[in-house]
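Visitor: Only the shape, not the letters, is given here:
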């Protein structure tokens, strides 16, 4: 299916739960989307690339959070760089980090410990809903 025929719907419920799904696409494409989304928000395991997100909570120093670049995107450097550009446009200041080097491995260990997702008790939950 062409990308122009796809769209993403997301909403937050009254309890702060975020729901997101892909409109259009095949069941296979929808499952790739959900897997990629889970890789971004779940605790970091061993991605090829990491991406940073900087934010400053009220009255606190700037915090850097880390997210995995989904495997399907991170297989190719150009795709990972495009993901970084899109992230910067939509989320804010960012940096793409390659984890397959000595310095990158150190950053990966740091990211595993310091990422916001690592502080959550439960990883993201995937729910399939047939309409």
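Guide: Received the coordinates, thanks. Since this is a predicted model, take the numbers as computed values, not measurements. Numbering: from 1, shown residues only.
Visitor: CA only for contacts and neighbour counts going forward, please
Guide: OK.
Visitor: for the protein, what spans make up the helices?
Guide: 27-41, 71-74, 77-90, 102-114 (DSSP state H).
Visitor: next, the one to line up against it:
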């Protein structure tokens, strides 16, 4: 286990963005909630449309034809979106389910690196909404610590760009299907291998299995290029939204 230390000074900008809360809408749960609402609305409109189309003396074959047309329309409108949702669900573990442990691992790594206070006093708080979205904020932190925490968390959640280190998030669906997703190690934690490995250690403690990838070698660069567009964040882009407000 890495030993804690406090860095006396850090070469970071003195004025970080005054972020107070990070809101994450691009989760599988949010996408499925949006899709479910759209399907319900379409079904409701279709039923009322069929009722308005009924005429005295309409035969069962005519009614069956109307139902087939409605079903075909629904398949055209939602078939591709349903297939995409199923494919993403089987391929990736929803980031919303791991947001709390990811935030804890990140806060522990920032404390280890001496970038925020370590120990008691700081708490990463995650709130999961009924619509599948999530918000995260830092309780007990200064303006600087809050801004740094949310900025680095956004780096973890955003699509991959060109990070020095990448963490592979490993999981299994129903103990049968292997799932893999990839997240950037924040820039301030990827400057040295020691701090990147410490972050990976906290990740494995709080989140679960993970593999640290160094992208500044030929093999690492090839792997980064291979996985950069194959992440849940890339599939659900645009980027996370950081909102500047107190709760």
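Guide: Looks like it arrived, so ask away. Every value quoted in this text rests on a predicted model; they were computed, and no experiment measured them.
Visitor: that older thread, quick one, which of the helices of structure 1 is nearest to residue 128 of structure 1?
Guide: Minimum separation from residue 128 of structure 1 across the helices of structure 1 (CA to CA) falls at helix 27-41, 9.7 Å.
Visitor: Where in structure 2 does that closest one align, residue-wise?
Guide: Aligned by TM-score structural alignment, helix 27-41 of structure 1 falls on residues 143-157 of structure 2.
Visitor: got it, and stretch 112-120 of structure 1?
Guide: Alignment of stretch 112-120 of structure 1 against structure 2: residues 228-236, by TM-score structural alignment.
Visitor: Can you give me the first-to-last residue distance of the matching stretch?
Guide: 13 Å (CA to CA, to the nearest Å).
Visitor: residue contacts, residue 26 of structure 1?
Guide: Residue 26 of structure 1 sits next to residue 1 when contact means CA atoms under 8 Å, 6 or more residues apart in numbering.
Visitor: Leaving out sequence neighbours, find the closest residue to residue 172 of structure 2.
Guide: Sequence neighbours aside, residue 178 is the residue nearest to residue 172 of structure 2 in space, at 4.6 Å (criterion: CA to CA, 6 or more residues apart in numbering).
Visitor: quick one: the residue nearest the centre of structure 1 from residue 99 of structure 1, how far?
Guide: Nearest to the mean C-alpha position of structure 1, by CA atoms, centre = their mean, lies residue 40 at 2.2 Å. Per CA to CA, residue 40 of structure 1 is found 15 Å from residue 99 of structure 1.
Visitor: what's the answer for residue 68 of structure 1, then?
Guide: In terms of CA to CA, residue 68 of structure 1 sits 10 Å off from residue 99 of structure 1.
Visitor: which neighbours do those two share?
Guide: 47, 49-50.
Visitor: Show me which parts of stretch 95-105 of structure 2 are buried, residue by residue.
Guide: Residues of stretch 95-105 of structure 2 classed as buried by neighbour count (16 or more other CA atoms under 10 Å): 95-97, 99-105.
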